[in-house]
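Novice: the following comprises the amino acid sequence and a computationally predicted model.
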Amino acid sequence: MSPKNRKVQQFSARGGVMAAAAVATLAGIGGPAAAIPTDPVVQFTPTLTRVPGGNCAAIINAETVPQAQSGQFGVRVKITQSGQFCGAYRVAVRWRNLDSGYSDGQSHRVDENGVINATDGVIVGMGTAPGAGRVEASIVTTYEDGREMEYLAGTAAFTLG
């Protein structure tokens, strides 16, 4: 393959990622997802991210998962990854309780194949307990050393009882 064709392929791959990002952004314009304690599942807008490796990218779809204790939530993530020789990274849930001002987060490792290191793909832990109130949350990606990667964050807004 000549260098000229390789550049066209790289441009096409990047153009595809950008087109997907534009569609996801437009889909999320309708406003934040609304939830009340009796509405147990809230969908995040898709997270689009570049992944370490050769032209690697991922689309991360996520939804809240009700927890046994009040004021806590889990996030189920489903990752669709493409590219060659992709590397490991981390997916993080970051949130802010709008009523108390408290904010925190939780992250989990994703392997080279796009498989998250979390039971049933659900992110839970000490960093997913904002307490009762209105919560805004986002899904972001980081390198394993904690530096943020290139991404368009998925977001959701919900209320915990």
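Specialist: Sure thing, it's come through. Everything numeric in this text was worked out from a predicted model, so none of it was measured. Numbering: from 1, shown residues only.
Novice: okay, CA-based contacts and neighbour counts for the rest of this
Specialist: Fine.
Novice: which SSE is the residue nearest the centre of the chain in?
Specialist: In the chain, the C-alpha closest to the average C-alpha coordinate belongs to residue 139, at a distance of 3.2 Å (C-alpha atoms, centre = their mean). Assigning secondary structure by DSSP states H and E places residue 139 in strand 133-142.
Novice: quick one, helices of the protein?
Specialist: In order along the chain, the chain carries the following helices (DSSP state H): 3-27.
Novice: where do the strands sit along it?
Specialist: Using DSSP state E, the strands of the chain run over residues 47-51, 54-66, 73-84, 89-97, 103-110, 122-123, 133-142, 151-152, 154-160.
Novice: here comes the other one, which I'd like you to weigh against the first:
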Amino acid sequence: MSLKNVSLQQFTFRTGVVAAAMVAVWSGFTGTAGANPTDPVAQFTSTLTRVPGSNCAAILNAETVAQPQSGTFGVRVKITQTGQSCGAYYLTVHWKNVGTGLTSGQSQKVEGTSVVGLPDNVITGMGMGPGAGKVEAWIDTYSEVYPQNADLEHIAGRATFTLG
């Protein structure tokens, strides 16, 4: 192996390391890229709801979960359900950014004590980005019935928190 080949290999290796580091920085792999670690966990008041089925009801306790992007949040839901032959229903996390007036939310299907398809019952996604500022959030429940969804009898859980 000649000296030229060794130098070329070292140059190629160093260039690859520098390029990989730059890609990691640009794509956010080196940190939380905009997450605000000072965003406190906010507890929602309990949501109490009737659930489709025979004498079915549920208590939904929820808390916010920090997300890797600034101005977004997730919600972890813990569900206690009673009754027999209880059916599925939907919960919706609604929010309003008090400063900007922006409102939105996200619905997820619930079966038993699980939010369908979400690990650890943590709701995240496109509907969970109110931006920085004071946020008011609440949780409602509904049943998917033809021809129109019907709100379930419930007392909405609420929380107010600030996102950085």
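Specialist: Perfect, thanks for sending it. All of these numbers come straight from a predicted model, not from anything done at the bench.
Novice: among the strands of structure 1, which is the most enclosed?
Specialist: Stretch with highest mean neighbour count among the strands of structure 1: strand 47-51 (a mean of 24; mean count of other C-alpha atoms under 10 Å).
Novice: tell me what it is packed against?
Specialist: Using 3 or more C-alpha pairs under 8 Å, 6 or more residues apart in numbering; DSSP states H and E, the elements in contact with strand 47-51 of structure 1 are strand 54-66, strand 133-142, strand 151-152.
Novice: just tell me which of the strands of structure 1 ends up closest to residue 19 of structure 1.
Specialist: The closest of those to residue 19 of structure 1 is strand 47-51. By C-alpha to C-alpha, the value is 10.8 Å.
Novice: mean offset of that closest one relative to structure 2 (after superposition)
Specialist: Superposed on structure 2, strand 47-51 of structure 1 shows a mean distance to its aligned partners of 0.2 Å (mean C-alpha distance after the TM-score superposition for structure 1).
Novice: still on that earlier bit, how big's the offset between the strand holding residue 139 of structure 1 and structure 2?
Specialist: In this overlay with structure 2, the average offset of strand 133-142 of structure 1 from its partner residues is 0.6 Å by mean C-alpha distance after the TM-score superposition for structure 1.
Novice: show me what that strand is packed against.
Specialist: Under the contact criterion of 3+ C-alpha pairs under 8 Å, 6+ apart, the helices and strands touching strand 133-142 of structure 1 comprise strand 47-51, strand 89-97, strand 151-152, strand 154-160.
Novice: out of the ones you listed, which is closest to residue 118 of structure 1?
Specialist: With C-alpha to C-alpha as the criterion, residue 118 of structure 1 lies closest to strand 89-97 of these, at 10.5 Å.
Novice: need the residues that contact the closest one.
Specialist: For strand 89-97 of structure 1, the surrounding residues in contact (C-alpha atoms under 8 Å, 6 or more residues apart in numbering) are 51-52, 75, 102-112, 123, 130-131, 133-144.
Novice: swap in stretch 129-137 of structure 1?
Specialist: Surrounding stretch 129-137 of structure 1, the residues in contact under the criterion C-alpha under 8 Å, 6+ apart are 70-73, 93-100, 102-104, 155-161.
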